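**Q** no letters, just coordinates:
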């Protein structure tokens, strides 16, 4: 799930997954963090989900995916668009 919060010239995007699906650590990776899995790991929230926050320029478009333990890559069903390999988000 993707949550967005407009902040002046930036948009805070929160990438949200269920706490245990998939099991183990998960990171959101994309062109906004040079596909670095250490940059935005998802952290548990009190509501049974885990999330990572990323501040992106408003009116921009970015590719992203999730990377879980065991080199398991997967997409977000709620991405604005899928380009065949990656999800895309528009801010």
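**A** Yep, that arrived. Everything numeric in this text was worked out from a predicted model, so none of it was measured.

**Q** hey, let's count contacts and neighbours off CA atoms from now on
**A** Noted.

**Q** figure out the helix or strand that the closest residue to residue 30 other than its chain neighbours lives in.
**A** Distances taken as C-alpha to C-alpha, 6 or more residues apart in numbering place residue 64 nearest to residue 30, at 4.0 Å, with adjacent residues excluded. In this structure, residue 64 sits in strand 61-68 according to DSSP states H and E.

**Q** kindly report the same for residue 47.
**A** With DSSP H and E as criterion, residue 47 is part of no helix or strand.

**Q** ok, residues contacting stretch 70-85?
**A** Defining contact as C-alpha atoms under 8 Å, 6 or more residues apart in numbering, one finds that stretch 70-85 is touched by 1-2, 64-67, 86-90.

**Q** what about 10 Å?
**A** 1-2, 15-17, 22, 24-29, 61, 63-68, 86-91 (C-alpha atoms under 10 Å, 6 or more residues apart in numbering).

**Q** gap between that stretch and the chain center?
**A** Stretch 70-85 sits 10 Å away from the centroid of its parent chain (C-alpha atoms, centre = their mean, to the nearest Å).

**Q** cool, stretch 3-22 as well?
**A** 7 Å.

**Q** before we go on, here's another structure to hold up against the first:
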């Protein structure tokens, strides 16, 4: 999942583009981003014609040094699968069933 960051000069935020490559989607119809920076509320990612999924989110940079995120694949039939970002800044144990991806927001 390519991860692009653009730090905003006008406010303490970074514009983060999350993408899930078609090969990683498992032919999912929907993909949701779950993240600590928005209290783990699902953000639906847009499906592109190429088969990739993408969303752009402004993440505050003045609240903490790092944020965790993971994404959920919603497969046909309602089955769910969790996966980590293959290109995350780091990984951190989630205390339940593995690791979460970490997004570093400090410049």
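**A** Perfect, I can see it now. These figures come from a predicted structure and were not determined experimentally.

**Q** any idea what the TM-score is?
**A** Scored by TM-score structural alignment, normalised by the length of the first structure, the superposition of the two chains gives a TM-score of 0.83; 89 aligned residues with a C-alpha RMSD of 1.9 Å.

**Q** the residue nearest to residue 30 of the first structure pairs with which position in the second structure?
**A** Counting by TM-score structural alignment, residue 64 of the first structure lines up with residue 69 in the second structure.

**Q** next up, the contacts around that match.
**A** Residue 69 of the second structure makes contacts with 33-38, 40, 84-85, 88, 91, 99-103, as judged by C-alpha under 10 Å, 6+ apart.

**Q** hmm, residue 1 of the first structure is touching residue 66, no?
**A** No - using C-alpha atoms under 10 Å, residue 1 of the first structure makes no contact with residue 66, being 11.7 Å away.

**Q** neighbour count: those two, which is higher?
**A** residue 66 (23 against 12; other C-alpha atoms under 10 Å).

**Q** so the more buried one touches residue 21, yeah?
**A** No - judged on C-alpha under 10 Å, residue 66 of the first structure makes no contact with residue 21 at a distance of 11.7 Å.

**Q** what ranges does the first structure have for its helices?
**A** In the first structure, no helices are found when defined by DSSP state H.

**Q** where along it do the strands fall?
**A** Counting by DSSP state E, one finds strands in the first structure at the ranges 2-7, 10-18, 26-30, 43-44, 49-57, 61-68, 72-74, 81-82, 87-90.

**Q** report the distance from the fourth one to the chain centre.
**A** Distance of strand 43-44 of the first structure from its chain centroid, counting by C-alpha atoms, centre = their mean, is 13 Å.

**Q** so where in the second structure does that strand end up aligned?
**A** Under TM-score structural alignment, strand 43-44 of the first structure corresponds to residues 46-47 of the second structure.

**Q** the last one too?
**A** The counterpart of strand 87-90 of the first structure in the second structure, using TM-score structural alignment, spans residues 101-104.

**Q** just the buried residues of the contacts of stretch 70-85 of the first structure.
**A** Neighbour counting by 16 or more other C-alpha atoms under 10 Å classes 2, 15-17, 25-29, 63-68, 86-91 among the contacts of stretch 70-85 of the first structure as buried.

**Q** residue 37 of the first structure and residue 31 touch, don't they?
**A** No - with contact defined as C-alpha under 10 Å, residue 37 of the first structure and residue 31 do not form a contacting pair (11.4 Å).
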